[in-house]
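Student: what's the 3D shape of this:
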Amino acid sequence: MIDKSDDYHEAATKIYANLERRSAWLITSDYVIDETVTWLRYKVGHNAAVEFWNRLHNSKITEIIRVDAEIVTGAWKTFLKYSDRFLKRLQACSLSKMGEGSCDNRGIKVK
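Tutor: Just a heads-up that it's a prediction; the model follows:
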């Protein structure tokens, strides 16, 4: 939604607007935000990274999970549990947090 030259910009903008209309609940972590801001900074530019940060922090439908030591420990346990599947560390953090019962993990699939 930030990079107007992206092939999927228009589709992403429409999808996000639809999610806002439906008051969907989006969840992400500060780790994901950091990675995205860094990527935008180097691929699109500083202004795009700032715009992303501001949009996200002003969003009424996005919850930001702060990854702390407890989540990191849980993520490692989740990572070990799914040794037979491809699982990124960030996904393990998300799954670990969801396992606490603080968010709904319907639709989450581990490859």
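
Student: use CA for all of it now, contacts and neighbours both
Tutor: Noted.

Student: which residues touch the residue nearest the centre of the chain?
Tutor: Nearest to the geometric centre of the chain sits Thr28, at 3.4 Å (CA atoms, centre = their mean). Neighbouring residues of Thr28 by CA atoms under 8 Å, 6 or more residues apart in numbering: 62-65, 94.

Student: try 6 Å this time
Tutor: Ile64 (CA atoms under 6 Å, 6 or more residues apart in numbering).

Student: element containing it?
Tutor: strand 26-29 (DSSP states H and E).

Student: I would like the residues contacting whichever helix or strand comes after that strand, please.
Tutor: For strand 26-29, the following helix or strand on the C-terminal side (DSSP H and E) is helix 30-43. Outside of helix 30-43, the residues within contact range by CA under 6 Å, 6+ apart are 49, 66.

Student: Following up with a second sequence; could you model it the same way so I can compare the two?
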Amino acid sequence: MSMLVDTGAWYAVAEISDRHHEEASQFYANHAGRTPFVTTDLIVAETWALLNSHLGRSSALTFWETLRETRTPILTLESVDLEAAWRVAQAFPDQTFSFVDYTTFALMERLGINDVFAFDAHFLVYRFGRNR
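Tutor: I've put the predicted structure just below:
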């Protein structure tokens, strides 16, 4: 089964001063090649922007290169995901989920992905699979 990698995990692996860096780097090293990691087009864009603005263009390019070299599948949002994301937004009016969060939840549900590499507490709030 695939594991989705969220923006916070990508960032924590790249940023040495991030409070989750060591845990993220260890997890990534232990699972790379054994766990089929996937991510989304919007997570890639969000991660690129975050790395570029906080760590510079070189870090953003290294991230992109990593995706290319590891051939990490980049899942693409579909129109049905936008509709499902809207329903998630309506179901959780008290949460501060981002647009990327909403669409990621919808895409994960559609594809049956229940495992996530993330440090974003919103994934705990939303819950997936049999925990839902």
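
Student: TM between them?
Tutor: TM-score of the superposed chains, computed with TM-score structural alignment, normalised by the length of the first structure, equals 0.75; 108 aligned residues with a CA RMSD of 2.5 Å.

Student: before we move on, the earlier item: what lines up with the residue nearest to the centre of the first structure in the second structure?
Tutor: With TM-score structural alignment as the criterion, the equivalent of Thr28 of the first structure in the second structure is Thr39.

Student: With Trp76 of the first structure instead?
Tutor: Trp76 of the first structure maps onto Trp86 in the second structure, by TM-score structural alignment.

Student: Which element, helix or strand, includes the residue nearest to that match when sequence neighbours are not counted?
Tutor: Setting aside the residues directly before and after it, Trp86 of the second structure is nearest to Tyr102 in space (CA to CA, 6 or more residues apart in numbering), at 7.4 Å. Per DSSP H and E, Tyr102 of the second structure falls inside helix 99-111.

Student: hang on, the earlier thing: the match of Trp76 of the first structure: neighbour count?
Tutor: For Trp86 of the second structure, the count of nearby residues is 15 (other CA atoms under 10 Å).

Student: ok, now the one 3 residues further on?
Tutor: Other residues lying near Ala89 of the second structure total 19 when counted by other CA under 10 Å.

Student: Can you name the residues in contact with whichever strand or helix holds it?
Tutor: Following DSSP H and E, one finds Ala89 of the second structure within helix 79-91. By CA under 6 Å, 6+ apart, the residues outside helix 79-91 of the second structure that reach it are 102-103, 106-107.
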